[in-house]
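Undergrad: Below is the sequence, then the predicted model.
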Amino acid sequence: MSSNLNILKWLFALVLIFGGFTVYKVFGVLATDVGNKEYVWLLKIISEFGLFTSVVISVGFFHHWIIATEERKETEKIFQNVLTKYIDKTVINAKKRGFLGITEKELDFSEIMHSLYPGDYVYWLITFDPRYRHYCREFELAIKKGAHFRMLVLKDGPASELHAKEIIGFGAEEFRQYNRLFLSSLEDIAGHITEKDGGTLGVFAYDYDNLPSTPLFMVLRKKTKVLEIFNSFYLSEPIGRMPYLHWQAELKNDTSNFFESEQWSMPDLFIDYFHRRWMVERHKLTTVDKEKSSYNDFIYAPASARKKCFSLNGESDTVSNLESI
């Protein structure tokens, strides 16, 4: 349809060119030969208008085919240079490294919980936000459905108090009380998970001298082989109210040396960081087990799958070797 319309436009332009020239010649002859000199001026105006139309359309025709074509080529070159210099280095490169966008304002935690399938893994590295206690029921339902949760939760200590002082509207003691309630809720969930349920839960409550570098919420989708990452920033608002950066990449079993390749992506770096943090806590548990001492900072379910509950999805030999650190 578009090509037919273009053809009609060009035919109309040609008609105007030759038609205008014809009007110019015919009415020019009439103006010379007409017997009644009273209307000569009108005939000359029509003749001159025909010539004007023919010349203007011819110039436009020439400009479009010759001059404008060269101008378009030059403009395309300039645009391509700008595209390569700015767009390719930002938008295209961001997409290549796994960036999808930014959440509208805060992370829709409920939607993510409902989107989990059996066999999916969820990795959690977020200092506690009091609003997350409302989602404990969704944690439990997702685990019963077959999802596996591996969580690093900050326990009471100097880092927790420092973080509480930075958040608007929360005192240190109030923050600690909510944090204890959250850990108690996770223990309660662990008590409801049995061998009949498809999923597992593993939680390390760790004592960290400094706050983690970034809040991380990761979903490893087994069915689609996709790694989905949400990360935010520790500022003055509770982390549950902060916008999150959204990343996505192909799910890989080993990302320990991936940064050295040209195909590196931010999701691979995020998950490698979580692996290393998890292995540090797991090493503490392994040491305590060898010494046959009690260890109260590991929450897991079901009770018969303790070893499985401190294992991560697709652990590589490289990452597992961190246990020897």
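TA: Here it is on my side, so go on.

Undergrad: Every contact and neighbour count from this point should use C-alpha atoms.
TA: Fine.

Undergrad: now the strands for the stretch 201-325 of the chain?
TA: Along the stretch 201-325 of the chain, counting by DSSP state E, counting those that start in this stretch, strands occupy 216-221, 226-231, 245-250, 298-301.

Undergrad: out of those, nearest to F62?
TA: Ranking the strands of the stretch 201-325 of the chain by proximity to F62 (CA to CA) places strand 245-250 first, at 51.2 Å.

Undergrad: and for the closest one, what are the contacting residues?
TA: For strand 245-250, the surrounding residues in contact (CA atoms under 8 Å, 6 or more residues apart in numbering) are 98-103, 225-232, 265-268.

Undergrad: Sort out which of the residues you listed are buried, if you could.
TA: 98-100, 102, 226-232, 265-268 (16 or more other CA atoms under 10 Å).

Undergrad: let's bring in a second model and compare:
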Amino acid sequence: MRLRTEKSNQLSASILFFIGSVLGLMLMVLPFFMEFKKHEITQELSNLISSFGSILFSTLGIASYLSHKSQKEFLNHTENMLESFFDDALESSVKYGFVGITDRLSFEDFLNECREGDKVYWLDTYAPGYVQWLSLLESKANNGVKFHFLVLNPQNKDLCNLRAKEIGGRYEEAFNEELKRFTIDLHNISMKIKGKGKLDIRLYDDLLANPFYINERKREKDYALSSFYLRAASGTHFPHLKWIDNGGDSFVRTLKQYYKWKWDESIEIDDYYIDSLKKTESLIKDV
């Protein structure tokens, strides 16, 4: 692409130089041509036309040289700047483990990548459309995957209403009820697991800056997906950044440290808490 641009610029400059040179030469010889054709012309006008042609010819020659030189300098500068930018970006990507962006998060795909012995750290408010992968979640837990879910406390109505208002649309009415059902359904699954894995749930009482999901893998490098809380449901409408734990300052390690701290600060739930959620849910349905 750069070579095409450079050749195009050189061609344009050469054409302009050719046209200007022909015009300049024509002006230089015009006085002699007019004398040959017996046209009357004063010596002063003859000198003026000839001088103008000479100046035009010389100016175009210098301008063409400088233009070509400045184009090369500009292209070299741009090339060096882009090389520096991409070198820095690549270095940062390697340092922090950034590997790409997904257009949409698919929890089903995320779960399908989980294997026996993996540990999943899940941090979000809840997951709209979770019923589509609930059976897969149960299957993975029974087959040896250990899940840890940190979910927004459904009984903290102020925070639920605040997040629902941020997202807007149907969530202003549905957010709190769907969050309650999500929490209840996760608890029900956790009570049914008989295999090698498990499903633990805890609640937090604040609004996060970003949701994320970590797969701490037994046989491969750990990886994580993260997004942002803005004015849309992040789990269904936002792109997610993908990170790989490649050691050192890997961002996956930073996320894991934060998760483990937040887990220790979170609220444990029991059957009594779930029963109270079910009662409030039934009351709302009866209204």
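TA: Ah, there it is. Nothing here was measured: the structure is a model prediction, and the numbers come from that model.

Undergrad: farthest pair in the buried ones among the contacts of strand 245-250 of structure 1?
TA: Maximum pairwise distance among these (CA to CA): 19.9 Å, between V226 and S232.

Undergrad: Excluding residues flanking it in the chain, which one is nearest A233 of structure 2?
TA: Using CA to CA, 6 or more residues apart in numbering and skipping the chain neighbours, the partner closest in space to A233 of structure 2 is I167 (6.3 Å).

Undergrad: now K89 of structure 1, what's its secondary structure?
TA: Per DSSP: H, G, I helix; E, B strand; the rest coil, the local secondary structure of K89 of structure 1 is helix.

Undergrad: how about the strands of structure 2, start to end?
TA: Applying DSSP state E to structure 2 gives strands spanning 98-102, 119-123, 146-152, 198-204, 212-216, 223-226, 240-244, 267-268.

Undergrad: Count the neighbours of the residue opposite A233 of structure 2 in structure 1 once aligned for me.
TA: In the superposition onto structure 1, A233 of structure 2 corresponds to P238 when matched by TM-score structural alignment. Counted with other CA atoms under 10 Å, the neighbours of P238 of structure 1 add up to 21.

Undergrad: and P238 of structure 1, what is it in contact with?
TA: If you count contacts by CA under 8 Å, 6+ apart, then P238 of structure 1 has 129, 167-168 around it.

Undergrad: And K260 of structure 2, by the same measure?
TA: Under the criterion of CA under 8 Å, 6+ apart, K260 of structure 2 has no neighbours.

Undergrad: and what of K9 of structure 1?
TA: When contacts are taken as CA under 8 Å, 6+ apart, K9 of structure 1 is in contact with no other residue.

Undergrad: that's a strand at it, yeah?
TA: No. Membership of K9 of structure 1 in a strand is not supported by three-state DSSP, which gives helix.

Undergrad: Need the counterpart of it in structure 2.
TA: Per TM-score structural alignment, K9 of structure 1 is not aligned with anything.

Undergrad: Look up how far S3 of structure 1 lies from K9 of structure 1.
TA: Counting by CA to CA, to the nearest Å, the gap between K9 of structure 1 and S3 of structure 1 amounts to 10 Å.

Undergrad: do the same with C309 of structure 1
TA: Taken as CA to CA, the span from C309 of structure 1 to S3 of structure 1 is 64 Å.

Undergrad: cool, and H246 of structure 1?
TA: The gap separating H246 of structure 1 from S3 of structure 1 is 42 Å, by CA to CA.

Undergrad: Compare the two and say which is more crowded by neighbours.
TA: More neighbours sit around H246 than around the other of H246 of structure 1 and S3, counting by other CA under 10 Å; the figures are 20 against 8.

Undergrad: Residue in structure 2 paired with that one?
TA: The pairwise alignment with structure 2 assigns H246 of structure 1 to K242, based on TM-score structural alignment.

Undergrad: go on, L154 of structure 1?
TA: Residue mapping for L154 of structure 1 onto structure 2 gives L152, with TM-score structural alignment as the criterion.

Undergrad: For the nearest residue to that match once chain neighbours are set aside, which residues are in contact?
TA: Leaving aside its sequence neighbours, L152 of structure 2 sits nearest to T125 (CA to CA, 6+ apart; 4.7 Å). If you count contacts by CA under 8 Å, 6+ apart, T125 of structure 2 has them with 150-152, 179, 211.

Undergrad: Which of these are still contacts in structure 1?
TA: Of the contacts of T125 of structure 2, the ones still in contact in structure 1 (both residues aligned by TM-score structural alignment, their matches' CA atoms under 8 Å) are 151-152, 211.

Undergrad: Tell me who's in contact with the spatially closest residue to S226 of structure 2 that is not a sequence neighbour.
TA: Spatially, and ignoring its direct neighbours in sequence, S226 of structure 2 is nearest to F212 (4.2 Å; CA to CA, 6+ apart). Under the criterion of CA under 8 Å, 6+ apart, the contact list for F212 of structure 2 reads 122-124, 224-227, 255.
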